[in-house]
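>>> Predicted model follows, preceded by the sequence.
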Amino acid sequence: MVIRSPHPDVEIPDVTIYDFLFDGLDDADLDHPAVIDGPSGAVTSYGALRAQVDAVAGAVAARGYGVGDVVALHSPNVPAFVTVFHGLLRAGVTVTTINALATGAEVGKQLKASGARALVTVSPLLDAARAGASAVGFGSDDVVVLDGAEGHPSLRDLLTSGKPAPDVTFDPATHLAVLPYSSGTTGLPKGVMLTHRNLVANVVQGEPYIPLGPDDVIPAVLPFFHIYGMTVLMNGAIYQRSTLVTLPRFDLAQYLQVIEDHRATVLFVAPPIALALAKHPAAAGRDLSSVRILMSGAAPFDEQLAAAVGRRLPAARVMQGYGMSEMSPVSHVIPAGSTGISAGSVGLLVPNMEARIVDPATGEEIHQPAEGVSAPGELLCKGPNVMVGYLADEQSTADTLTRDGFLHTGDIVTVDADGAFYVVDRLKELIKHKGYQVAPAELEALLLTHPEIADAAVIGVPDTEAGEVPKAFVVRAPGSELTADGVQSFVAEQVAPYKKVRVVEFVEAIPKSSAGKILRKELRAR
């Protein structure tokens, strides 16, 4: 049974993301604040932003980058991210965004896997950027440091090159706009191929459920390098001519100050931020009365936490959504104007979206009931926002996308008679730590390089603050006296902070199937 969005389909313009966001600027928009730097208060208007985007596109084209090229963007949330991201897309370049917390080794892996020709970063991340760039043979001229560093081009160099934006022609439905990396439902991180049409579609699909406008002020603390921040915050806000206030990292005191000082109206968060707003003493007594919507995504958000946040934000509609990088990312949202949908639901299908629920054991279809709630099953989704596939990985693509275009999400859901979906479990192995994806296979591969580890497996275990933390089950090599601290230190030296192993248990053997697959269900049962 195919379940369709209760909202009528919306028209999706057949245009590039640049044309979609910037072509419609009128005189009234030009002086309106587009991006405000949270720490400094510096304001970039919509007119200035478009001019900067065009200037970067011209400079990028003059340096020989265009359609068919990939450039990596490695930066926290600063106004320059918005400028460079859209300048690269304006020039026809495909952008692969790299987590700002990535180590040098992780930067190098993504540069190599994506086929990137250049890297754009900021000086606080330069050590990791240089290490990664060196690993793939980049020269100093191939690494742009936005805020300047000796021997490297800077944003100022790009903005003052004086080169006109190029005339580029490509099909928005097939040309790759971005290449974020995701572990999907299992395995190592893979390049998710998203076209200009995918990104345009998801902004249009989200508009009826998450209404924004020029009067909205949105603190942008969720990272733009993550697809949630990229599509829902950055592109969604620009399309609706809202104002973004960028914050390079989450600091609760600074975040609260931005909400108060700028009279923020819409908060896009992950559950750890919602938890801080709900329970941290620093949030008590602050003037948060300007907030009209709090939207949580990227990890499970339960009804009790939603209620606690609501008590701190009495004027706000507290809601959540659901998605994956592979869906650009949004497939479900609780509409801001709806009533009667539990805050524990991930919401309704967005317009132009279809879903199926199937029994993971038998593959049989599970039907939406006329009343009550359905039986649980795996969620499959189809729509104009679903990825083309995984870069250079036909097998993973075939495993994830059905022949008729439905995406396996790896999440177990139910649906009620009104079309509200609830995530109840998951098939996928992915660990969600503070909204970030952690692939067990990546940590397992790293652990097995330790000379005193004979075998290892990693699962996610519940954590009140982080949602989940990685736990490693380790089989010591004969004669080894390796300690838990030793395991944790070994991993911590080589991965971004959110991937650190937080719990270690030594075991005699890792349970595996006859085919050699780790039986994570048995490990979780411990």
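Received, thanks.
>>> hey, let's count contacts and neighbours off CA atoms from now on
OK.
>>> Residue 505 in helix, strand or coil?
Under the three-state scheme (DSSP: H, G, I helix; E, B strand; the rest coil), the conformation of residue 505 reads as strand.
>>> then this one, side by side with the first:
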Amino acid sequence: MPDPSAGTADGRTDRSVIRSPHPDVEIPDVSLDEFLFASLDDADLDRVALVDGPSGAATTYGELRARVDAVAGAFAARGLGVGDVVALHSPNVPAFVAVFHGLLRAGVTVTTINALASGREVAKQLESSGARALVTVSALLTAAEDGADAVGMAPGDVVVLDGADGHPSLTELLAGGHPAPDVAFDPRTHLAVLPYSSGTTGLPKGVMLTHRNLVANVLQTQAYLPLTPDDVIPAVLPFFHIYGMTVLMNGAIYQRCSLVTLPRFDLAEYLRVVEQHRATVLLVAPPIALALAKHPAAAGRDLSSVRLLMSGAAPFDEHLAEAVGRRLPDARVLQGYGMSEMSPVSHVVPVDRTDISSGTVGLLVPNMIARLVDPATGEAIAQPDEGVSAPGELLCAGPNVMVGYLADEQATRDTLEPDGFLHTGDIVTVDADGAFTVVDRLKELIKHKGYQVAPAELEALLLTHPQIADAAVIGVPDPESGEVPKAFVVRTEGGRLTADDVQAFVADQVAPYKKVRVVEFVDAVPKSAAGKILRKELRAR
């Protein structure tokens, strides 16, 4: 890794390599299980670790650790351990946490599968990852069985947590009472998880993340986003996604918080949990923030217990942050940035830095360095001594960056530079204080008459309109100009906005080449479980 403090030939500091302003944190050489659970003391054992949102059933930290050990013993007794991969296909339920960490405790590598995946998608991930077993729930069994059948996995290797005919249940597995095994591996190189990501381009690929990657990123994130044992956090971000896995699940366990699990996002249920459990921290994706800011159901609810809301996984505009702030007047509203390939967090707005705009993704977390590169020329873009830099593609290096893509050397070479810098595929700027702002995805920029138009900028503007509940923008082909921006708009309830109204609203506030030329009204903007706009679906319309 390059030395970010190195000077140039004339004695000046090299401003093309940007370092976190926070001192490095010490990263222990331990497994994720040891990092999270070995330090549990007597005072921690009776703390509530997990609450099942729908039923209210609670699990203490002492009970959680015992279940983790029991799960480890059960899977080890089935011959699974270091070198094996097991797929976990489940919504957010307390058992997810015990099984996830139990598998890691046994030395197994876990590949998490999206709870919304089809049977075909389940099969692809099972085959790609080489999974020897699949853990699911009865509500997802149709897709799980279809996927398992397609790759020749036996019914006995499909574990259904809550039970289903023809498959072992978690209760049956634990009935053997097998002790947790003694396992040994190098946390620097042993793979903990294999989430799947499309990276900057292409089809989903297995992202190889080690125990050290995950331990490092919990500590890096906590430096800016400190949690406490008194914090109560609704767990609606999916644990199968790296944001929910690291920041929500692992971060909360590390600080002995209480997680209230919700298997899916339902605004009424989410608001009930926030009120009833006096939630203090909301870790969300932009769609949830948007609902809190604009949906009538959130008005008048008692959200006074919330001290912090952090949004991640997709762009979060300053105007939206202000709207959320009006509903959560006692809360700090901020955002972070990352990707699966970085475990995932690389940037966060620190809780105590009120001088940094909530429209930025914040500062590099500790132990990370970054570069900006002009996507057209490949030339380095330096951090300015004052003001804001020119936009460029963000490259990051640090202990949280992946080993590479599973069985895809070419994609790994395309994404990881020999010196350890990871291409994010995102266009950003950085200011003199080290605050980064995402302009847009490199591959999503709209080219209009030679100009680059960022969809995220137009989307943020559209969301400031009082009659627009949600919006997405893509480029559509145009014979004269190459591409023109097209907006997909969701009206607020009772809204009577016309296409001309939308176009005029945008035209009044942007340069001519950024004007929205086409408008289509839709019932909803398609998004992933992590809250990212599915532009591929919009382009296919």
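Now that the structure is in, tell me what you want to look at. Just so we're clear, the structure is a prediction, and the values are computed from it rather than from any experiment.
>>> Where in the first structure does whatever helix or strand residue 34 of the second structure lives in fall?
Assigned by DSSP states H and E, residue 34 of the second structure belongs to helix 32-37. Using TM-score structural alignment, helix 32-37 of the second structure corresponds to residues 17-22 of the first structure.
>>> likewise stretch 71-89 of the second structure?
Counting by TM-score structural alignment, stretch 71-89 of the second structure falls onto residues 56-74 of the first structure.
>>> Buried ones in that stretch, by neighbour count?
Along stretch 56-74 of the first structure, the positions that meet the burial threshold by neighbour count (16 or more other CA atoms under 10 Å) are 56-62, 65-67, 69-74.
>>> Identify the residues contacting residue 113 of the first structure.
Residue 113 of the first structure makes contacts with residue 191, as judged by CA atoms under 8 Å, 6 or more residues apart in numbering.
>>> Kindly state which residue of the second structure is aligned to it.
Residue-level alignment of residue 113 of the first structure against the second structure, with TM-score structural alignment as criterion, gives residue 128.
>>> next one: residue 6 of the first structure
Under the alignment (TM-score structural alignment), residue 6 of the first structure pairs with residue 21 of the second structure.
>>> hang on, isn't that match packed against residue 432?
No. Using CA atoms under 8 Å, residue 21 of the second structure is not in contact with residue 432, being 11.4 Å away.
>>> the strands in the stretch 201-350 of the second structure, which residues?
Secondary structure of the stretch 201-350 of the second structure (DSSP state E, counting those that start in this stretch): strands at 205-210, 232-235, 258-261, 281-284, 308-311, 332-338, 345-348.
>>> And for the third one, what's in contact with it?
Contacting residues not belonging to strand 258-261 of the second structure are listed as 47-53, 92-94, 229-236, 249, 252, 273 [CA under 8 Å, 6+ apart].
>>> and the match of residue 6 of the first structure, how many neighbours does it have?
Applying other CA atoms under 10 Å, we find 16 residues neighbouring residue 21 of the second structure.
>>> Could you measure from it over to residue 367 of the second structure?
According to CA to CA, to the nearest Å, residue 21 of the second structure and residue 367 of the second structure sit 10 Å apart.
>>> Next: residue 200 of the second structure.
Computed with CA to CA, the distance linking residue 200 of the second structure and residue 367 of the second structure is 23 Å.
>>> Neighbour count: the two, which is higher?
Set residue 200 of the second structure next to residue 367 and count neighbours by other CA under 10 Å: residue 367 wins out with 23 against 17.
>>> Give the aligned equivalent of that one in the first structure.
So residue 367 of the second structure corresponds to residue 352, using TM-score structural alignment.
>>> Which residue lies closest in space to its match, excluding its sequence neighbours?
For residue 352 of the first structure, the nearest residue in space outside its immediate sequence neighbours is residue 9; the separation is 4.8 Å by CA to CA, 6 or more residues apart in numbering.
>>> Just the element for the one you found, please.
Secondary structure from DSSP H and E places residue 9 of the first structure outside every helix and strand.
>>> residues touching whichever residue in the first structure pairs up with residue 191 of the second structure, list them.
Taking TM-score structural alignment as the alignment basis, one finds that residue 191 of the second structure is matched in the first structure by residue 176. Contacts for residue 176 of the first structure (CA under 8 Å, 6+ apart) come out as 94, 193-196.
>>> what's the closest non-adjacent residue to residue 176 of the first structure?
Nearest one to residue 176 of the first structure, counting by CA to CA, 6+ apart, is residue 195 at 4.1 Å.
>>> all strands for the stretch 401-526 of the first structure, in order.
Going by DSSP E, counting those that start in this stretch, the stretch 401-526 of the first structure shows strands at 407-415, 421-426, 431-433, 436-438, 453-463, 467-476, 503-506.
>>> mean shift between the second one and the second structure?
When the second structure is superposed, strand 421-426 of the first structure averages 1.2 Å from its matched positions, counting by mean CA distance after the TM-score superposition for the first structure.
>>> which residues of the second structure does that strand align to?
Residues 436-441 of the second structure are where strand 421-426 of the first structure aligns, taking TM-score structural alignment as the criterion.
>>> and the nearest residue to residue 472 of the second structure once chain neighbours are set aside, which of the three is it?
Nearest residue to residue 472 of the second structure, sequence neighbours excluded (CA to CA, 6+ apart): residue 488, at 5.2 Å. Reducing the assignment to helix, strand or coil with three-state DSSP, the entry for residue 488 of the second structure is strand.
>>> ok, residue 488 of the second structure to residue 529 of the second structure distance?
Noted for residue 488 of the second structure: a distance of 19 Å to residue 529 of the second structure, by CA to CA.
>>> And residue 452 of the second structure, by the same measure?
Residue 452 of the second structure is 28 Å from residue 529 of the second structure, by CA to CA.
>>> Who has more neighbours out of these two?
When residue 452 of the second structure is set against residue 529 and neighbours are counted by other CA under 10 Å, the residue ahead is residue 529, at 19 against 14.
>>> so that one touches residue 238, yeah?
Yes. Counting by CA under 8 Å, residue 238 is a contact partner of residue 529 of the second structure at 7.1 Å.
>>> For stretch 338-351 of the second structure, measure first residue to last.
Span of stretch 338-351 of the second structure from end to end, CA to CA: 17 Å.
>>> matching residues in the first structure for it?
Mapped onto the first structure using TM-score structural alignment, stretch 338-351 of the second structure spans residues 323-336.
>>> Where do the helices of the stretch 351-500 of the first structure begin and end?
Taking DSSP state H, counting those that start in this stretch as the test, the helices found in the stretch 351-500 of the first structure are 394-400, 440-447, 484-492.
>>> I am finished for the moment; much appreciated.
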